[in-house]
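> Predicted model and sequence follow; I will ask about them next.
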Amino acid sequence: MGAKSHKCDSYRDPVVKAFRQRQDLSPFARCRRSRSAPRSGPSNRTGSTTAARPSCRTKASAAVRIGAARLLRFHAFARCAECETRAHQVCKRNQVERKLVMGFEVRALDGSFGREIVGLDISAAIAPDVAVALKQVWLDHGVLVFRGIGTSPEVQLELSRCFGELEPHPIEKFRLDGYPELILLTNDGGPVGPVYDFAGVATTQRIPWHTDLAFTTTPNAGALLRMVRKVETGGQTGWLDTAAAYDELDQATKDEIADLEAVYLFRAGLEEMRFNRPDGKRLSPRKDNYPDFPPVANPLVWTHPETGRKVLNLSTLNIEYIVGQRDEQGDALIRRLIDHALQPRFQYVHEWENNDMVLWDNRRTMHAAFGHPVDQVRVVHRTTIKGNVAMGRVMPEAAEVGAGA
C-alpha cells in the first residue's frame, strides 16, 4: 500500500487552502501528534519507491520566501484539522507565537496585553512583507515592545515607517535637530512641562491616563518611543487596553453608552482635570502660551477604523462631561467607566532600559507617564504616526464650560 496521508494535510480555512495550492506550498504547520514523516511506499517492480506525501512536520522553504504578507492577514489561519496546531505555532506553555515565515518571534508580555517582538533584524532595511507582518501584530495586540534595538534615530525612523505616515511636531522647537520627524522629549536644560510636588518629591513628566490628541476630532494613529537616557528613579510608562475594557462591560452599560458623546478639552495642567486627578501640588508657574484648541465632542464608544473593534473612548486627562448629561448622573457614569477601565488587568507598565522602543496604537489604548524626579535627566525620542480618520466634531459652544471649570 502507498503512504497514508495525515489529516494535517487538509486545512479548515478554504481561502488559505486555495492560496497554498496556488503557490504549491507544502504544509508548514508542525503537528504535535505526528512526530515523524510518513515512510515511502514499498518498492515496485523497477526497484523505485512510491513518493510519500510530506508530513505536517514539513516546513516548505517556499513559505519563507513568498506569501507571508497575505497569510498573516489571517491571524488564526490554517489550523491542523487533527491536532488544532496553528500554522504560526502558538506555544501554550510559554506563550510564544513563532512567525515561522517572518524570522521574528512574538512573545506575550507580563501585563494583560501587548506583545514583545524578538529577533527582528534591523541591520538593513525592513522588507515590505516583514513590515506588513509587524503592522498586523500591532493591530492585533495594541502595544509592541522592542527591547534594546533602538540604537539610533535611523533605526527608530525605519521601524516607525512600517506602521504609517509620520507626522512632524507642529512646533519646530520640539523636533530633534536634523530629524524633523523625531520629537525630542527631555528635561535636560530644565523641565519643559509643569513640576508638581508628589509626596515631597519635585516631579516632572507626570501625565495621567490619556489618549493623544483626544481634545481634537482626529487623534493620531500611534507613536513609537525610544529611550535614549533613562532615569534611575521612576520614569515608567503604562498602557491600557481600552478595547478589552469595552469588551468586558456588561451589556446594560454597553447599551447605555452606545450613542453617547463626551466633551474633551485641552489641559495645560493636572489641576484642570475633572476626573482621576492625582494629588499633587503645582510648583512651577503656569504658562498660557499654548495653542487655542476648541472643545470637541467625541463618542464614548468608537469603532477602530482598521480592526472594527469597539473601543471605550475615555481620556481621563481631557474628558469634561457627557453631552446632554451635564449633571451628577452623567459625572457618575464617567467615574464608573473610568474605575472599570483603570483596573490593573487591562494594563501593561514598561520598566525602561536604554535603547528600548515601545509602539502603541493610540486608537485603542490610553497611556500614562508616571513621572520622575526633576533633578534626574531623561531623554526620549518619539515618532508620531499620523491619524486620518475623524471621530467627532468641534463644539465651540462648550468653550465656556472649560473656562469656568
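Great, that's in hand. Residues are numbered from 1 along each chain as shown.
> going forward, measure contacts and count neighbours with C-alpha atoms only.
Will do.
> since we're on Val106, how many residues are nearby?
As a burial measure, Val106 scores 22 neighbours (other C-alpha atoms under 10 Å).
> Identify the residues contacting it.
96-99, 115-118 (C-alpha atoms under 8 Å, 6 or more residues apart in numbering).
> Roughly how far does the residue nearest to Glu97 when sequence neighbours are not counted sit from Met366?
Leaving aside its sequence neighbours, Glu97 sits nearest to Val90 (C-alpha to C-alpha, 6 or more residues apart in numbering; 4.5 Å). Using C-alpha to C-alpha, to the nearest Å, we find Val90 at a distance of 28 Å from Met366.
> Between the two, tell me which one has more neighbours.
Using other C-alpha under 10 Å as the criterion, Val90 and Met366 rank with Met366 on top: 27 against 17.
> Just say helix, strand or coil for that one.
Under DSSP: H, G, I helix; E, B strand; the rest coil, Met366 falls in the strand class.
> Test my guess that it contacts Ala243.
No - between Met366 and Ala243 there is no contact under C-alpha atoms under 8 Å: 10.1 Å.
> What's the local residue count around Gly114?
Gly114, neighbours per other C-alpha under 10 Å, totals 26.
> surely it meets Phe146?
No - counting by C-alpha under 8 Å, Gly114 does not reach Phe146; the two are 11.3 Å apart.
> give me every residue that touches Asp247.
Lys310.
> another structure for you, compare them:
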Amino acid sequence: MPLHIRPLTPALGAQVLDIDLRTPLSSSQHHALEQALLEHQVLFFRDQSLAPGDHARFAAHFGDLHVHPVYPHVPGLPEITVLDTQSLDTRDTATWHTDVTFLATPAMGAVLAARQLPPCGGDTLWASGIAAYGALSPQLRQLLDGLSATHDISKHFPQAIEGVITAQYMARLKAAQVQNPPVSHPVVRTHPVSGRKALFVNEGFTTRIDQLPVAESDALLRFLFAHATRPEFTLRWRWQTGDVAFWDNRATQHYAVDDYLPQRRVMHRAAILGDKPF
C-alpha cells in the first residue's frame, strides 16, 4: 500500500500513517520515506512499538549509524543514545541546535523514539533552515553564501552542574573535546540531494563566523539564530509514548522543551552519519 503522508505546516513536518516501523521496509516504502523526508524535512510516526534493536535497524536503512561520544547508550547497542533526565542533565538539548555539527561530517538525519514521558510538557520544536534562508533578502543571502562558521563541541555540553553531571560524563566530554577540535562549515549549506540551500548555523554549536571580526560575527549570529527560529519556520510536536520522529539534520534544527522537570522523560535516538557540508 502507498504511504499516507499528511503535511503538518507549510514550512516543514508531516505525519506518516499506516506503517509499522518494526517490519523491514520494502523498496517502495524506503523510496517514499526518502522523498517525504526531502520534501517535509521531519516525519512523525504515531503508535510505534520499537524495541531498541528495531530502532537501530530502521535508522540503518538510511545509512551507517553514529556513536555519540558523550551521551550514554542502550547496553549492547552503542548506536542508540539514551536521553534520560533521571540520570543525565539534558538542558543542553533545551537550546536550538543541529545534531553533532562539531563533526567534520555531521549527521544526515536522526530517528528519535519516545520511551517515557512526563504527564505533560516535554514537546520538541523543529525549524526549517530552508524556509529561513528563503525568507532572507537577496542582499543578505549573497553575503552569507560566501561565509563559513566555526562549530565547537565545548559550547554545547554542560561542563558542571551540581548533582547532575557525573565523573564518567566529564571524562567522556573531555575525551570528546580532544577528539573533536572545532571545525568550520558553510553558513549556508547546499543540500546534497535536493540542491536546496539552508541556513546551517545553530546556537548550540556555532561560535563565530570565520571571516568577520568578533563584534560583527556576534551581531550577525544573534540575528541569524533569532531569524532561523521564527514561528513561521517551525513546528511543535506534542509527544505520545511510542511516537517516532525522523528528521533531516542537513536542513533543520530542533529544541527540546524542558518545562517538565522534575518529572522524568526518556528518549532514544539513532543518528545517521552524513557527509561534509558544502
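Structure's in. What do you need? Just so it is clear, the structure is predicted and the values come from calculations on it, not from any experiment.
> Just give the TM-score of the two.
The TM-score (TM-score structural alignment, normalised by the length of structure 2) is 0.87; 269 aligned residues with a C-alpha RMSD of 2.5 Å.
> looking at structure 2, which of the contacts of Val106 of structure 1 still make contact?
Compared against structure 2 with both residues aligned by TM-score structural alignment, their matches' C-alpha atoms under 8 Å, the contacts of Val106 of structure 1 retain 115-118.
> ranges for the strands of the stretch 151-278 of structure 2?
Ranges of strands within the stretch 151-278 of structure 2 are 183-186, 188-190, 197-199, 206-209, 234-237, 244-248, 252-256, 266-272, based on DSSP state E, counting those that start in this stretch.
> of all those strands, which lies closest to His68 of structure 2?
strand 266-272 (8.4 Å; C-alpha to C-alpha).
> Could you list every helix and strand in contact with that closest one?
Judged by 3 or more C-alpha pairs under 8 Å, 6 or more residues apart in numbering; DSSP states H and E, the packing partners of strand 266-272 of structure 2 are helix 52-60, strand 65-66, strand 77-84, strand 109-116.
> which residues touch it?
Residues from elsewhere that reach strand 266-272 of structure 2 (C-alpha under 8 Å, 6+ apart): 52, 55-56, 59-60, 62-67, 79-85, 107-117.
> repeat for stretch 299-311 of structure 1
139-140, 242-247, 257-262, 312-314, 363-364, 389, 391-392.
> how about a cut-off of 7 Å?
The contact list for stretch 299-311 of structure 1 (C-alpha atoms under 7 Å, 6 or more residues apart in numbering) reads 139, 242-243, 246, 257-258, 260-262, 312-314, 363-364, 392.
> Got a quick PyMOL command for the buried subset of these?
To isolate the buried subset of the contacts of stretch 299-311 of structure 1 in PyMOL, counting by 16 or more other C-alpha atoms under 10 Å, use the following:
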select buried, resi 139+242+243+246+257+260+261+262+312+313+314+363+364+392
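> Now flag whichever of the contacts of stretch 299-311 of structure 1 is closest to His210 of structure 1.
Looking across the contacts of stretch 299-311 of structure 1 and measuring by C-alpha to C-alpha, the closest to His210 of structure 1 is Leu314, at 7.4 Å.
> tell me the contacts of the closest one?
Counting by C-alpha under 7 Å, 6+ apart, Leu314 of structure 1 has contacts Leu300.
> Likewise for Val67 of structure 2?
Residues in contact with Val67 of structure 2 (C-alpha under 7 Å, 6+ apart) are 78-79.
> give me that answer again for 10 Å
Neighbouring residues of Val67 of structure 2 by C-alpha atoms under 10 Å, 6 or more residues apart in numbering: 73, 77-81, 270-273.
> And it, what's its match in structure 1?
Aligning on TM-score structural alignment places Val67 of structure 2 opposite Pro168 in structure 1.
> looking at it, Gly402 of structure 1 is touching Ala268, isn't it?
No - contact between Gly402 of structure 1 and Ala268 fails when scored by C-alpha atoms under 10 Å: they sit 11.5 Å apart.
> ok, now how distant is the closest residue to Arg175 of structure 1 other than its chain neighbours from Leu337 of structure 1?
Ranked by C-alpha to C-alpha, 6+ apart and with sequence neighbours excluded, the top spatial neighbour of Arg175 of structure 1 is Ile183, at 4.6 Å. Using C-alpha to C-alpha, Ile183 of structure 1 is found at 32 Å from Leu337 of structure 1.
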